[in-house]
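Colleague: The sequence and its predicted three-dimensional model are supplied below.
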Amino acid sequence: MEVVTTMDTLTPRPEASSPADPDMLVQLLDPEGRRLDHSRYDRWVAGLGPAELRGLYRDMVLARRFDAEATALQRQGELSLWPPSLGQEAAQVGSGRAMRPRDFAFPSYREHAVAHTRGMDMRELLRVFRGVEHGGWDPAAHNFHLYTFVIGSHTLHATGYAMGAQRDGDVGTGDPERDRAVVVYFGDGATSQGDVHEAMVFAAVTQAPVVFVCQNNQWAISVPASGQTTVPLARRGTGVGIPSVRVDGNDVLASYAVTAEALDRARSGGGPTLIEAYTYRMGAHTTADDPTRYRTSAEEDYWRERDPIARLRTYLTDQGHADDDFLAEVTAAADELGESTREYCRALTPVGPEAMFDHVYGAAHAQVEAERAWFTDYQQSFAEADR
C-alpha cells in the first residue's frame, strides 16, 4: 500500500495499474513537509539531491518575490496590469525544471516561474505589462513562447509545434540530445474553451509529443471549478484517449515527477499527456480583480496552510538539507531581485507609435513603408498645427 491523496484527504490506496488514474491525486510531500513513498513516481525524483532540492526552493522564493514586486508596481501605476502567480510556484517550478533545453514551453500569461526555470530573466516579462512592447522577448532564446492572452488559443499552437517536431524526426530517436517535446500551460477556466478540446484531439490522434499542464487554481476569475466541471478536469484527457494524471500542484516534487514521466513518454514517441495540477491562486486573478467579492477568508486560510514554499522549506530543514545561513542567503537574493525589478521596470520607456511598423515582415515591404511614411506625415501635421 502507498499513500495517495484524494482531493481533500490522505487515503491509503493501491497504486493504479493503468498508465494514469485521473481520480487520484499524486503527492510526494504532504502539507506538513513529510515525504511520502510512491513506487511509480519515486524514481523520477531519485536524482534530486540536496543541492537540487535547495535549487527548487530558491526558484520558488525568487519567483514569489518577483511576483510580489510586479504586483506592487502595478498598484503604484508602473504597470498597466499584472496576473499574480502567488501559490502556484510549485506547479510551475516542478514542471519547468523537468524540461530539457530542447523542450519548448508555451505559457498562458501567469507562468512567471516557468520563465525563470527556462533561464529567462523574469524582469523581461514586465515589458509587455508596461506596454513598451507587444511581445517582450525572443521565444527562441530560451524555448519559452510569448505570453498568450487569448484564453486557450495557444494550446493549438503548442500542438502544432509538437507535430512539427514529430515530423522533423526529433521524437523517438533514442538520442537525448535530439528528442524533444512541448509543454503547454493553461488554467481550469481554459478547459471550457473549444480550442483546448480541439488541441487535445489533434494531439491524441497524431500522438504529438505535447504535455498539457492545466493549473487548476480553483477559480476562473470569479467562477469556481464547480462551475466548469462536475468531474476531475483530468478526465477531459481520458475522454479523447490521452493518459491523464492529477497531481498536488503545491507539491514541487510531485509536480516535477509527473511532468518528467510525461515528457519522457512524449520524447520517446508515446504521445501526449494531460496533467491537472491541483493548486490554488492565493492572490487575485489579475490586479483588476477583487477576490474578496467571491471567496471567503476561511478558504484562503485553508490553502495558506498548504503553501508550497513552506512545505519544501520544512522538508529541507527537517532533513538537514538547509540551514539558517542558506535560508538567509535566499532571502537576500530575493531582496536584491525585488530592488532590481523596481529599477528595471521604471527604466522601461515606451517606444513611439511608429514602431508598430518595424516587425510586420522580416524584410522591407513596400506597402508597409508607404504606410509608415503616411503615418509619419500625419503625426507631424499635429506638431505643425500647434505652432
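Modeller: Received, thanks. In this text, all values refer to a predicted model and were calculated from it rather than measured experimentally.
Colleague: C-alpha only now, for contacts and for neighbours.
Modeller: OK.
Colleague: neighbours of Gly194, just the number please.
Modeller: Gly194 has 11 neighbouring residues, counting by other CA atoms under 10 Å.
Colleague: correction: Gly55
Modeller: Around Gly55 there are 16 residues (other CA under 10 Å).
Colleague: Quickly note the distance from it to Asp264.
Modeller: According to CA to CA, to the nearest Å, Gly55 and Asp264 sit 22 Å apart.
Colleague: can you check Ala115 too?
Modeller: Using CA to CA, one obtains 21 Å as the distance from Ala115 to Asp264.
Colleague: the more surrounded of the two?
Modeller: Taking neighbours as other CA under 10 Å, Ala115 and Asp264 compare with Ala115 leading, 25 against 21.
Colleague: just checking, that one is part of a helix?
Modeller: Yes - the assignment for Ala115 by DSSP: H, G, I helix; E, B strand; the rest coil puts it in a helix.
Colleague: Presented hereafter is structure B, for comparison with structure A:
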Amino acid sequence: MTGSRSRRSAAVLTALAVLALPACQSGEEGAPEPAAAATSTAQEPDPVEPAVISTDPPLDSVDVAPVTPLHVNAGNGTLTAVTVTDEDGAALPGALDAGAATWTASAELAYGTTYTVAATAVDAEGTPTQAGGTITTVSPRTLTLASVFPSADSGTVGVGQPISVTFDEDVTDRAAVERQLHVTTTPPVVGSWSWLSDRTVHYRPQQYWPAHTHVAVDVDVYGLDVGAGIRGQRSEHVEFDVGAKKVAVVDATERVLRLYVDDQLVKEMPTSLGKSGSPTPTGTYVVMQQSRNYTMRSASYGVPLDAPGGYETPVEYASRLSNSGIFVHAAPWSVGDQGRRNVSHGCLNVSTANAGWFYDNFGRGDVVEVANAGPALEVWDGYGDWNASWDQWQAGSALVPPAS
C-alpha cells in the first residue's frame, strides 16, 4: 500500500513540474507570441475650398436699372482688389465691408453705360482667384424731370401750402412713382398724396399744417420706370418750414375780410367781391404768389381786351389766390363799394392801404376762406386742394391705403 501511494505522489509532482516549465522555459519552442504593435491612423487635413467671386447683379447682366446696388462678393475667402470702371475708364467708388467679404459701390450707376468689373480674392491659404466681366445699365426711351414746390429757396410758407411734384412727361405708373415719394415732418402729421393729372401730384395734411412744422420731401425717382419706358432723370430732396397760422376769412354777404394770426383776430378790411356776372368762387384759397405791381387782364379768363367787358388794369399789391385770376389787390376805384356791394370781376378788392398790409403780412401758403359766394372753387385751380374732403383727397392716391 505504501509503495502504491508513493508512486501516485511522484506522478502528480512530475505532472506539476511539467506544467510549470513553460512559465520559465527560455527556448523558442512554446515561446509566447509577441504583442501586436500599437497602430496610429493620422487624419489628412480637409482640402481648402477655393475662393469664389460673384457679383450682384451678375456679370454680363444688361438693362440694369441704375439704382440697383452693385456688390462684388467673395465666398470661401476675402477680397483683396476690386475695380469697377465705366466706358471712359473712370472708376466707380466703393468700399469693402469689415470682413472684406463684400465690396459695395457708393455711387449710383449712370444710364446706358457698360461697367467693367475686375476682382481678386484669396482663400484661407492665400491662393488667389480672379474674376471679371461687364454689367450694362438700361438706356431709357426718354427721361422725365420732377420739379418740387415748395423748393429749397421758397422760404417759410403758410399752413395751407400743399407740396406739389410736377413731371415734364406723363406718368402712367402712378403707384410706382408714389411709392418713391416720402414726406417727413416734425412734428408728425397725417397727410396723403393725390394725383391732379398725369403729370402733377400734390400732398396735403388732413388739416392745415401745424404752425412751425418742419417738412422734408424726398422724390426718389432716379432710375425709376414711371411707365412706357420713361425713367426719372434725377431724385430731389427739399426741406422747408411752415410759419405762423395765418387765415383770412370773408363771407360774401358781409363783405368784411377778417385776418387771423394763430387764431387771434388781428385786422378787419372792408372788401368787395365778384359781382353777379363774375362771382368769386366759394372755397378755400391759398396765396400762390405776390406782385408789388401787376396788370389785370380779362384775357386771363377768356375775355379779349376788345370784347365787351374786356380790360387791362394795372394794380398794386396783388396777391394771387388762383390760376383763374382771383387776387386780393388794391382797388382804389371801388373803395366806396367795399363793405357794401360786390362789384369786382371776381377778385377781393380792398383799399390800397389794406392791400399793402395784406401784402406785407400775409404771403405764400397763407389761407383765404371765402363763404357764400359763387360756385365752388375747383381743386385743380391754383392750390384748391383744401376744397376736397379728406376722403375725396385720399381717393386721388394711386396706393391703397394711401402713402402718408
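Modeller: Everything's here; your move. Remember, it's a predicted structure, so these values are computed and weren't measured experimentally.
Colleague: For the two chains, what TM-score is obtained?
Modeller: Once superposed, the chains reach a TM-score of 0.22 (TM-score structural alignment, normalised by the length of the first structure), with 140 aligned residues with a CA RMSD of 6.8 Å.
Colleague: quick one: contacts for Asp377 of the first structure?
Modeller: By CA atoms under 8 Å, 6 or more residues apart in numbering, the contact set of Asp377 of the first structure is empty.
Colleague: Neighbours of Arg97 of the first structure, how many?
Modeller: Counted with other CA under 10 Å, Arg97 of the first structure comes out at 22.
Colleague: Could you do Asn349 of the second structure as well?
Modeller: Counted with other CA under 10 Å, the neighbours of Asn349 of the second structure add up to 31.
Colleague: element containing it, please.
Modeller: strand 348-350 (DSSP states H and E).
Colleague: Ok, Ala203 of the first structure next?
Modeller: Per DSSP H and E: Ala203 of the first structure is located in helix 194-206.
Colleague: Show me which positions of that helix end up buried.
Modeller: Burial within helix 194-206 of the first structure, assessed by neighbour count using 16 or more other CA atoms under 10 Å, is assigned to Asp195, Val196, His197, Glu198, Ala199, Met200, Val201, Phe202, Ala203, Ala204.
Colleague: which strands and helices sit next to that helix?
Modeller: When contacts are defined as 3 or more CA pairs under 8 Å, 6 or more residues apart in numbering; DSSP states H and E, helix 194-206 of the first structure packs onto helix 154-167.
Colleague: After the helix it packs on, which helix or strand is next?
Modeller: Toward the C-terminus, helix 154-167 of the first structure is succeeded by strand 182-187 as the next helix or strand (DSSP H and E).
Colleague: Secondary structure of Leu19 of the second structure: a strand, I assume?
Modeller: No - using three-state DSSP, the assignment for Leu19 of the second structure is helix, not a strand.
Colleague: and it, what is it in contact with?
Modeller: With CA under 8 Å, 6+ apart, Leu19 of the second structure has no contacts at all.
Colleague: can you redo the buried residues of helix 194-206 of the first structure as a markdown table with distance to Leu316 of the first structure?
Modeller: Shown next, in a markdown table, are the buried residues of helix 194-206 of the first structure (distance: CA to CA, whole Å):
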| residue | distance to Leu316 of the first structure |
| --- | --- |
| Asp195 | 41 |
| Val196 | 37 |
| His197 | 39 |
| Glu198 | 42 |
| Ala199 | 39 |
| Met200 | 38 |
| Val201 | 41 |
| Phe202 | 42 |
| Ala203 | 38 |
| Ala204 | 39 |
